[in-house]
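*Asks:* the following comprises the amino acid sequence and a computationally predicted model.
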Amino acid sequence: MNNIISNENLSVEIHSKGAELIQIKQNKNNYIWDVDTKFWNKTSPILFPIVGRLKKDTFSINNASYTLGRHGFARDYEFKIIDQKESTIEFLLTENSITLQAYPFQFDLKLKYSLEKNSLSLQYTVINNSDTIMPFSIGAHPAFAIDFSKNDYQILFDSDAELVTHALENEQFSGETTKIPLDNQILPLSYSLFEKDALVFKNISSRSLTIFENGNPYLKIHLGNFPHLGIWTKAEAPFLCIEPWFGYADSLKSDGNILNKEAIQTLAPNDKFECSFRIEIL
């Protein structure tokens, strides 16, 4: 089911499946890409309880092994609306008999969308309802309507003079890194940047990214308290994903124990975790 929130500047559409952001409209301009399945069938999936791919798609904990696909399962389930007003909406997902087979924890996963002026804020809350420590990662994956083949796009990083991206091999980190120089903190965008998969920046310094279209400010992503960032597209696809993350994929050297996973988050029983970021239309 599609749900709409709005204010005097923006109209936002979110689907209850995956609590997935479908549109951000200002007048008739949609800043989220319109799905074309020859490239991709998503617009903004939530990544939970992992981000990226596990080695052999498995993890172990408490002497048991579990199978969990890339980016987890939250994007595949219907969320329940627990609060809705004109300019805000909040969704909830909890465990079920199927998720427990892949991820043996009881949880509340909440995603709240809030509009203020020209901005959409996305707030994520994770609560551990289990009686043991719960490991998890969480991330966002919005795809913005950006077509390199038609227009010139650049990203301005607010506090990075140089970027270091971590190479992926079969969707796992190989240990290799590449430095990407910036010109006055600006990265010109081209499909060639993504020939070897996503750009992944661990513990990025910048707290905001501004995208320019033909030299004009287009939109700005405020990363909030998210420490890691992925940027991704496909060849000739008319979108660019800007992905704030808490956590990321396994390395090729992973031992499979999720508690040893690099950048994994953990919650004690009854504890709560919160993170947020903001999309500003310029």
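*Replies:* Yep, it's here. The model shown is predicted, which means the values in this text are computed figures rather than measured ones. Numbers count the residues shown, from 1 in each chain.

*Asks:* can we go C-alpha only for contacts and neighbour counts from here?
*Replies:* Noted.

*Asks:* which residues does stretch 8-19 contact?
*Replies:* Outside of stretch 8-19, the residues within contact range by C-alpha atoms under 8 Å, 6 or more residues apart in numbering are 1-6, 20-27, 45-46, 74-81, 91, 111, 115, 117-118.

*Asks:* residue 181 contacts residue 165, correct?
*Replies:* No: counting by C-alpha atoms under 8 Å, residue 181 stays clear of residue 165, with 10.8 Å between them.

*Asks:* looking at these two, which is more packed in?
*Replies:* Of the pair residue 181 and residue 165, residue 165 is the one with more neighbours under other C-alpha atoms under 10 Å, namely 18 against 14.

*Asks:* among the contacts of stretch 8-19, which are in helices?
*Replies:* Among the contacts of stretch 8-19, DSSP state H puts none in helices.

*Asks:* you'd agree residue 33 is up against residue 239?
*Replies:* Yes: counting by C-alpha under 8 Å, residue 239 is a contact partner of residue 33 at 6.0 Å.

*Asks:* so who does the residue lying farthest from the centre of the chain touch?
*Replies:* Most distant residue from the mean C-alpha position of the chain: residue 63, 30.1 Å away (C-alpha atoms, centre = their mean). For residue 63, the contact set (C-alpha under 8 Å, 6+ apart) is empty.

*Asks:* one more structure, for comparison:
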Amino acid sequence: MNKVTKEKHVKAILENSELSVTVDSFGAEMHSILKDGAEYLWQADKKYWGRHAPVLFPIVGKLKNGEYHYNDTTYKMGGHGFARDNEFKLISADNKKLVFELRENEDTLSQYPFHFEFRVIYQLNDNKIKVRYEVKNEDEKFMSFGVGAHPAFNVPIHNGSFEDYKLTISPAEKRTFIPLDPPSGTIKIDKKMDKVVDELPLTRELFDQDALVFTSSKETKVSLTNQLDSHSVSVSWKNMPYFGLWSPYPADAPFVCIEPWCGIADDVNTDGDITTKFGINELAPEGEFSCEYEIEIN
């Protein structure tokens, strides 16, 4: 079923026998994931972080000095882009699927000189939520962009404390760790290193240098589990080349983010040209791009 609030924004709800998922049209952002009465999604307490699961577009992460250059013009844009702060149109809704759409407007064109169609699609199947991003270049020039996810999950989910949980990354293989420069939010490509990463017990100090950023495998899965009960969250994806893991430090924030990305923050040494930005995607006129990830709730 779908419910509409009396506010400006539309709140759409997907429900089945396993899950109830609420998505707000502002930012096309998930606001709730309920299973058996338990809330799995972070509830945006501004004391720690006032968002639930923002959609990242047309950049992922931060730009150096909050700006980029395109065709000799400098544009300002905040971290993770503007999609999370724009109203999407709910263009299709039924019991199993929601389709939200954002097109360029006066606000986006002041930050990003491209005409585009960006869709965020949520599908519910048993205890799994599939989230799909579709980008279409409706301009007459090549379009540079990034897109990604930023869902935050409650820790603890039900029992225990933050330190009773761990993140398991599979497959357990060598991948590239790309450190962040905490003051600027940019990445340090020249400090990247390859290492095998499989289990990360949660501690506050794990995030003392901001988010942990890694390259993905062709198929990647990150699971949030504990030894006290069977409540867990798994996020899996294919062909999204990077991912981030984050919880605010040093705050005792009761959540962790698992973030698959097709894009990444600026390198600290970037020249600011968006067309040659590290990790950027390029679409030809009328070109289309898509990627997706899945959340499994247990």
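*Replies:* Noted; the coordinates are in hand. Computed from a prediction, not measured in an experiment: that's the story for all the values here.

*Asks:* anything in contact with each of residue 33 and residue 239 of structure 1?
*Replies:* Joint contacts of residue 33 of structure 1 and residue 239 (C-alpha under 8 Å, 6+ apart) are 143, 144, 145, 146.

*Asks:* any idea what the second one aligns with in structure 2?
*Replies:* With the correspondence set by TM-score structural alignment, residue 144 of structure 1 lines up against residue 153 in structure 2.

*Asks:* does that match really touch residue 253, like I thought?
*Replies:* No: the criterion here is C-alpha under 8 Å, and residue 153 of structure 2 misses it with residue 253 at 10.9 Å.

*Asks:* which of those two has more neighbours?
*Replies:* A count of neighbours by other C-alpha under 10 Å puts residue 153 above the other of residue 153 of structure 2 and residue 253, at 25 against 17.

*Asks:* excluding sequence neighbours, find me the nearest residue to the more buried one.
*Replies:* Excluding the flanking residues, the one nearest residue 153 of structure 2 by C-alpha to C-alpha, 6 or more residues apart in numbering is residue 41, at 4.6 Å.

*Asks:* and that neighbour, how far from residue 255 of structure 2?
*Replies:* Distance, residue 41 of structure 2 to residue 255 of structure 2, using C-alpha to C-alpha, to the nearest Å: 9 Å.

*Asks:* now do the shared contacts for those two.
*Replies:* With C-alpha under 8 Å, 6+ apart as the test, residue 41 of structure 2 and residue 255 both reach 152, 153, 154.

*Asks:* ok, so of these, who is nearest residue 246 of structure 2?
*Replies:* Among these, residue 152 lies closest to residue 246 of structure 2 (C-alpha to C-alpha), at 8.7 Å.

*Asks:* neighbours of the closest one, just the number please.
*Replies:* 26.

*Asks:* one step back: quick check: the residue nearest to residue 153 of structure 2 touching residue 35?
*Replies:* No: using C-alpha under 8 Å, residue 41 of structure 2 makes no contact with residue 35, being 10.4 Å away.

*Asks:* all helices of structure 2, in order?
*Replies:* Under DSSP H, structure 2 gives helices at 106-111.

*Asks:* any idea how far the residue positioned nearest the centre of structure 1 lies from residue 31 of structure 1?
*Replies:* Among the residues of structure 1, the one closest to the centroid is residue 140, at 1.7 Å (C-alpha atoms, centre = their mean). Separation of residue 140 of structure 1 from residue 31 of structure 1 (C-alpha to C-alpha) stands at 16 Å.

*Asks:* which residue in structure 1 lines up with residue 27 of structure 2?
*Replies:* That one, residue 27 of structure 2, aligns with residue 18 by TM-score structural alignment.

*Asks:* aligned partner of the residue farthest from the centre of structure 1 in structure 2?
*Replies:* Using TM-score structural alignment, residue 63 of structure 1 pairs with residue 72 in structure 2.

*Asks:* same thing with residue 275 of structure 1?
*Replies:* Match for residue 275 of structure 1 (TM-score structural alignment): residue 291.

*Asks:* so its match sits against residue 240, correct?
*Replies:* Yes: in this structure, residue 291 of structure 2 is within contact of residue 240 by C-alpha under 8 Å, at 7.0 Å.

*Asks:* which residues do these two both contact?
*Replies:* residue 262.

*Asks:* more crowded one of these two?
*Replies:* Looking at residue 291 of structure 2 and residue 240 with other C-alpha under 10 Å, you find the greater number of neighbours at residue 240, namely 22 against 18.

*Asks:* ok, now which ones touch the more buried one?
*Replies:* 216, 218, 260, 261, 262, 291.

*Asks:* across to structure 1, which of the residues you listed hold up?
*Replies:* Contacts from the contacts of residue 240 of structure 2 that recur in structure 1, judged by both residues aligned by TM-score structural alignment, their matches' C-alpha atoms under 8 Å, are 260, 261, 262, 291.

*Asks:* re earlier: okay, residue 41 and residue 35 of structure 2: which has more neighbours?
*Replies:* Each of residue 41 of structure 2 and residue 35 has its neighbours counted (other C-alpha under 10 Å); residue 41 has more, 24 against 18.

*Asks:* check contacts around that one.
*Replies:* 31, 32, 33, 34, 52, 151, 152, 153, 154.

*Asks:* and for the fourth one, the neighbour number?
*Replies:* Residue 34 of structure 2 has 16 neighbouring residues, counting by other C-alpha under 10 Å.

*Asks:* wait, isn't it in contact with residue 40?
*Replies:* Yes: contact criterion C-alpha under 8 Å: residue 34 of structure 2 and residue 40 qualify, at 6.2 Å.

*Asks:* re earlier: by neighbour count, which of the contacts of residue 240 of structure 2 wins?
*Replies:* residue 260 (32 neighbours).

*Asks:* residues in contact with it?
*Replies:* Residues 148, 149, 150, 237, 240, 241, 242, 243, 244, 293 are the ones in contact with residue 260 of structure 2 under the rule C-alpha under 8 Å, 6+ apart.

*Asks:* distance of residue 175 of structure 1 relative to residue 254 of structure 1?
*Replies:* On the measure of C-alpha to C-alpha, residue 175 of structure 1 and residue 254 of structure 1 end up 11 Å apart.
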